[in-house]
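[1] Sequence first, predicted model second:
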Amino acid sequence: MLKKLRIDTFVIAIGISILIAYFFPQLGASGSPVPLDLISSLGISFIFFFYGLSLSSETIRNGLKNWKLHVSVQASTFVLFPLLILPFFPLVKDTSYELLWMAFLFMAALPSTVSSSVVMVSMAKGNLPAAIFNASISGIIGIILTPLWMLPFITQTDVPFEFSAIYFQLITEIVIPLALGSALRRFLGQWALKHKRTLNKFDKSIILLIIYKSFVQSFEDRIFSSIGFLEMLAMAGLVVILFVLVYFLTGRIGKVLKFNHADQITNQFCGTKKSLVHGTVFSEALFGQTNIVGIMLLPLMFYHALQILIISVIAAKKGRDQIETNETILN
């Protein structure tokens, strides 16, 4: 049981990256000779190129059959989450908390995770093909829907944004590499599958680099000076409340739609996840020209750690329960 409850090493690596950004900001500072902006931009392009290589058209075709489950998962990811955040906008508008609210909306508008959703659904004996389909298609839908959720509120802030630059970056760093990877899948798909573990390490390395660069810039501009310890605790508490609420609501929706046990697991596990990978790269496209990237990632990083911890515990329990049920039936 202790092994299943151990802290994810990537969460620890994120914390270390932030500490390095605070104590050793030289590489990511504005006058650094190291072109971190260029490196992270190329890294993002490669992440989505490799994502395109591993995106199976067969999985997508087969997944379309279970449409009720897919609509439920994607609606939870891109509609339910943001709608739970939107009502609080009038309370924070034109206050010092508006930026933090926008960080929560950004997290709420993000796609679901890929690897952890699939792993957790597999552990809990859920509908694995549906999990693979939803995790894969979520990233593509997010390229369109995440910016659409954010842009109306970005225009109301005092932070300067160049929208032509945002769209250009989204297209060149994400859309084109994704399309190119999908087109070359027949030639390089097996190579990507064979080196999947190495490519996952590459993805995480780029994410850590972007987090380091973002927090160096935020520390340099003292963007966190207005956030105290109590605000951090409140943010962590709100993340917990949001997760529990969405997990409960997706469970109720699954019962209303009469999902079987395996589909219910997939609906709740995929519908409650948020992708740190997509969040980090989307934040570069949407906010990279400003000094607020670090603060925009804060709720997401809290949520990332929480979802891994809670879902892994739930998945382990559901998996054990299903094994015991099967053994009882056989006996």
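    On my side now, so go ahead. Numbers count the residues shown, from 1 in each chain.
[2] make it CA atoms for all contacts and neighbour counts henceforth
    Will do.
[3] Please look at residue 18 and residue 210 and confirm they touch.
    No - in this structure, residue 18 is not within contact of residue 210 by CA atoms under 8 Å, at 10.5 Å.
[4] Would you mind telling me which of these two has more residues around it?
    residue 210 (27 against 21; other CA atoms under 10 Å).
[5] Figure out the helix or strand that the residue lying closest to that one once chain neighbours are set aside lives in.
    Distances taken as CA to CA, 6 or more residues apart in numbering place residue 40 nearest to residue 210, at 6.2 Å, with adjacent residues excluded. Residue 40 belongs to helix 36-54 when elements are defined using DSSP states H and E.
[6] and whichever strand or helix holds residue 316, what does it pack onto?
    Assigned by DSSP H and E, residue 316 belongs to helix 293-330. Contact partners of helix 293-330 among helices and strands, from 3 or more CA pairs under 8 Å, 6 or more residues apart in numbering; DSSP states H and E: helix 98-108, helix 115-123, helix 196-220, helix 229-256, helix 276-287.
[7] could you redo the last one with a cut-off of 10 Å?
    In terms of contacts (3 or more CA pairs under 10 Å, 6 or more residues apart in numbering; DSSP states H and E), helix 293-330 is packed against helix 9-23, helix 98-108, helix 115-123, helix 196-220, helix 229-256, helix 261-271, helix 276-287.
[8] Tell me which residues of that helix come out buried.
    Using 16 or more other CA atoms under 10 Å as the test for burial, helix 293-330 gives 293-309, 311-313, 315-316, 318-319, 322.
[9] what residues are shared contacts of residue 18 and residue 210?
    By the contact definition CA atoms under 10 Å, 6 or more residues apart in numbering, residue 18 and residue 210 are jointly contacted by 216, 294.
[10] Excluding chain neighbours, what is closest to residue 106?
    residue 150 (6.6 Å).
[11] Helix or strand for the one you found, just tell me which one.
    Going by DSSP H and E, residue 150 is part of helix 128-154.
[12] so that helix versus helix 115-123, what angle?
    Counting by axes from the mean of the first three to the mean of the last three CA atoms, to 10 degrees, helix 128-154 points 150 degrees away from the direction of helix 115-123.
[13] Below is an additional structure, to be compared with the one above:
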Amino acid sequence: MGLLARVRKEWFIVGIVLVILSAKLQPSVGVRGGPLKPEITIAYVAVSLIFFNSGLSLKTEELTSALLHVRLHLFVQSFTLVFFPLVVWLLLKVLALTAIDQWLLRGLQTVSCMPPPVSSAVILTKAVGGNEAAAIFNSAFGSFLGIVVTPVLLLLFLGSSSAVPFSSIFSQLFMTVVVPLVLGQVCRGFFREYLERRKLPFGAISSVVLLLIIYSTFCDTFSNPNIELDPTSLLLVVLIIFSIQISFMLLTFAFTTRSGSGFSPADTVAIMFCSTHKSLTLV
């Protein structure tokens, strides 16, 4: 396979590298309040487009079937909002004895208490042919659930309370997730034959939107002049996060593919992405 063909096949991975490099070179473009206006274009337009796109591409019966898959939902939500933060808390008890910056460890615990991602899990599940409908439901439901559960988890594991603007986050999630999804389903009802005949690149569209979200996130990261961290501690935390991610994905894969689990391969894909990834919506 030639280099060009390889790049075309792995264009999304190449795109991630390019947007991160672009954010590093010129973070002021995609930072909050910058020319790109990510507080509007990303937080509202991009996320809405992802769920409208999903509503347009998914059959209504697939969404209905996913809604009734209670076993899958229980697994995802209990794993990400109970098992995940508990394991990280136990791990940090050990890491607290090391020289790693304690604020980085507290940050790791904070992220572990977050709900499933709003958009990335849906896009990644769709990209590899997983149960997209289940990923949509758990991303949305987990985000709404996190408004209540995450502050409780932070209080339990960090001993600090946090004020979550319930009404604003709830309305934002409703307007960027539920409404676009419903509108997409309504539009699909009118254009079903056309959509099934043309086979539009819904997956590619969502992936491009995700690249914009990644770009904006790294612009915010690189534009912060106040980050002064011990390079060794930072490197160790990156390795820890990578190890946790791989371990949890392997664990969910092993559990959901064992004999008698009741999960299909498509369910396994959705579970792996929804259970092991975290959203920063509430941060």
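    Cool, the structure landed. In this text, all values refer to a predicted model and were calculated from it rather than measured experimentally.
[14] So after superposing, what's the score?
    The TM-score (TM-score structural alignment, normalised by the length of structure 2) is 0.72; 262 aligned residues with a CA RMSD of 4.0 Å.
[15] could you give the angle of the helix holding residue 150 of structure 1 to helix 261-271?
    Comparing the axes of helix 128-154 of structure 1 and helix 261-271 via the same axes, to 10 degrees yields an angle of 30 degrees.
[16] Just list what helix 128-154 of structure 1 packs against, helices and strands only.
    Under the contact definition 3+ CA pairs under 10 Å, 6+ apart, helix 128-154 of structure 1 sits against helix 36-54, helix 57-63, helix 67-75, helix 98-108, helix 115-123, helix 163-170, helix 261-271, helix 276-287.
[17] Include mean neighbour count and distance to residue 232 of structure 1 when you put those into CSV, please.
    Putting those into CSV (neighbours: other CA atoms under 10 Å; distance: least, CA to CA, whole Å) gives the following:
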stretch, mean neighbour count, distance to residue 232 of structure 1
helix 36-54, 20, 28
helix 57-63, 14, 40
helix 67-75, 19, 29
helix 98-108, 23, 10
helix 115-123, 21, 26
helix 163-170, 15, 29
helix 261-271, 26, 25
helix 276-287, 23, 19
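[18] Leaving out the residues flanking it, which one is nearest to the most centrally placed residue in structure 1?
    The centre of structure 1 sits closest to residue 275, judged by CA atoms, centre = their mean, with a distance of 1.2 Å. The shortest distance from residue 275 of structure 1 to any non-neighbouring residue, by CA to CA, 6+ apart, is to residue 113 (4.2 Å).
[19] Contacts only, for the closest residue to residue 130 of structure 1 other than its chain neighbours.
    Of all residues not flanking residue 130 of structure 1 in the chain, residue 63 sits nearest, at 5.9 Å (CA to CA, 6+ apart). Contacts were defined as CA under 10 Å, 6+ apart; by that measure residue 63 of structure 1 touches 57, 69-70, 129-134, 137.
[20] Please list only the buried members of those residues.
    Of the contacts of residue 63 of structure 1, these count as buried by 16+ other CA under 10 Å: 69-70, 129-134, 137.
[21] Now tabulate the helices and strands packed on helix 128-154 of structure 1 in CSV and tack on distance to residue 178 of structure 1.
    Shown next, in CSV, are those (distance: least, CA to CA, whole Å):
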stretch, distance to residue 178 of structure 1
helix 36-54, 5
helix 57-63, 13
helix 67-75, 20
helix 98-108, 22
helix 115-123, 17
helix 163-170, 11
helix 261-271, 22
helix 276-287, 13
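[22] Would you tell me which of the ones you listed gets closest to residue 86 of structure 1?
    helix 98-108 (7.4 Å; CA to CA).
[23] The closest one to helix 128-154, inter-axis angle?
    160 degrees.
[24] what about helix 98-108 of structure 1, distance to the chain center?
    Between the centre of helix 98-108 of structure 1 and the centre of its chain there are 14 Å (CA atoms, centre = their mean, to the nearest Å).
[25] Then stretch 300-320 of structure 1?
    The chain centroid and the centroid of stretch 300-320 of structure 1 are separated by 14 Å, computed with CA atoms, centre = their mean.
[26] Kindly name the residues of structure 2 that line up with that stretch.
    Under TM-score structural alignment, there is no match for stretch 300-320 of structure 1 anywhere in structure 2.
[27] Check stretch 169-176 of structure 1 too.
    Using TM-score structural alignment, stretch 169-176 of structure 1 corresponds to residues 172-179 of structure 2.
[28] Report the buried residues of the matching stretch.
    So stretch 172-179 of structure 2, judged by 16+ other CA under 10 Å, has buried residues 173-174, 176-179.
[29] Ok, stretch 156-166 of structure 2 next?
    In stretch 156-166 of structure 2, counting by 16+ other CA under 10 Å, buried: residue 157.
[30] Report how many residues lie close to residue 214 of structure 1.
    Neighbours of residue 214 of structure 1 (other CA under 10 Å): 29.
[31] Please say which position in structure 2 it maps to.
    Residue 214 of structure 1 maps onto residue 217 in structure 2, by TM-score structural alignment.
[32] quick one: which of the helices and strands packed on helix 293-330 of structure 1 is nearest residue 328 of structure 1?
    helix 261-271 (16.6 Å).
[33] what angle do that closest one and helix 229-256 make?
    Computed by the same axes, to 10 degrees, the angle separating helix 261-271 of structure 1 from helix 229-256 equals 150 degrees.
[34] how near is residue 264 of structure 2 to residue 58 of structure 2?
    Residue 264 of structure 2 is 18 Å from residue 58 of structure 2, where distance means CA to CA, to the nearest Å.
[35] Please apply the same query to residue 73 of structure 2.
    19 Å.
[36] What of residue 84 of structure 2?
    From residue 84 of structure 2 to residue 58 of structure 2 the distance is 30 Å (CA to CA).
[37] and what of residue 275 of structure 2?
    22 Å.
[38] from what I can see residue 254 of structure 2 touches residue 268, true?
    Yes - counting by CA atoms under 10 Å, residue 268 is a contact partner of residue 254 of structure 2 at 9.4 Å.
[39] So residue 29 of structure 2, which state does it fall into?
    coil (DSSP: H, G, I helix; E, B strand; the rest coil).
[40] what do we get in structure 2 for residue 37 of structure 1?
    Taking TM-score structural alignment, residue 37 of structure 1 has residue 39 as its aligned residue in structure 2.
[41] In contact with the closest residue to residue 107 of structure 1 other than its chain neighbours: list those residues for me.
    Excluding its sequence neighbours, the residue lying closest to residue 107 of structure 1 (CA to CA, 6+ apart) is residue 300, at 5.4 Å. Listed by CA under 10 Å, 6+ apart, the contact partners of residue 300 of structure 1 are 103-108, 110, 239, 274-276, 279-280, 306.
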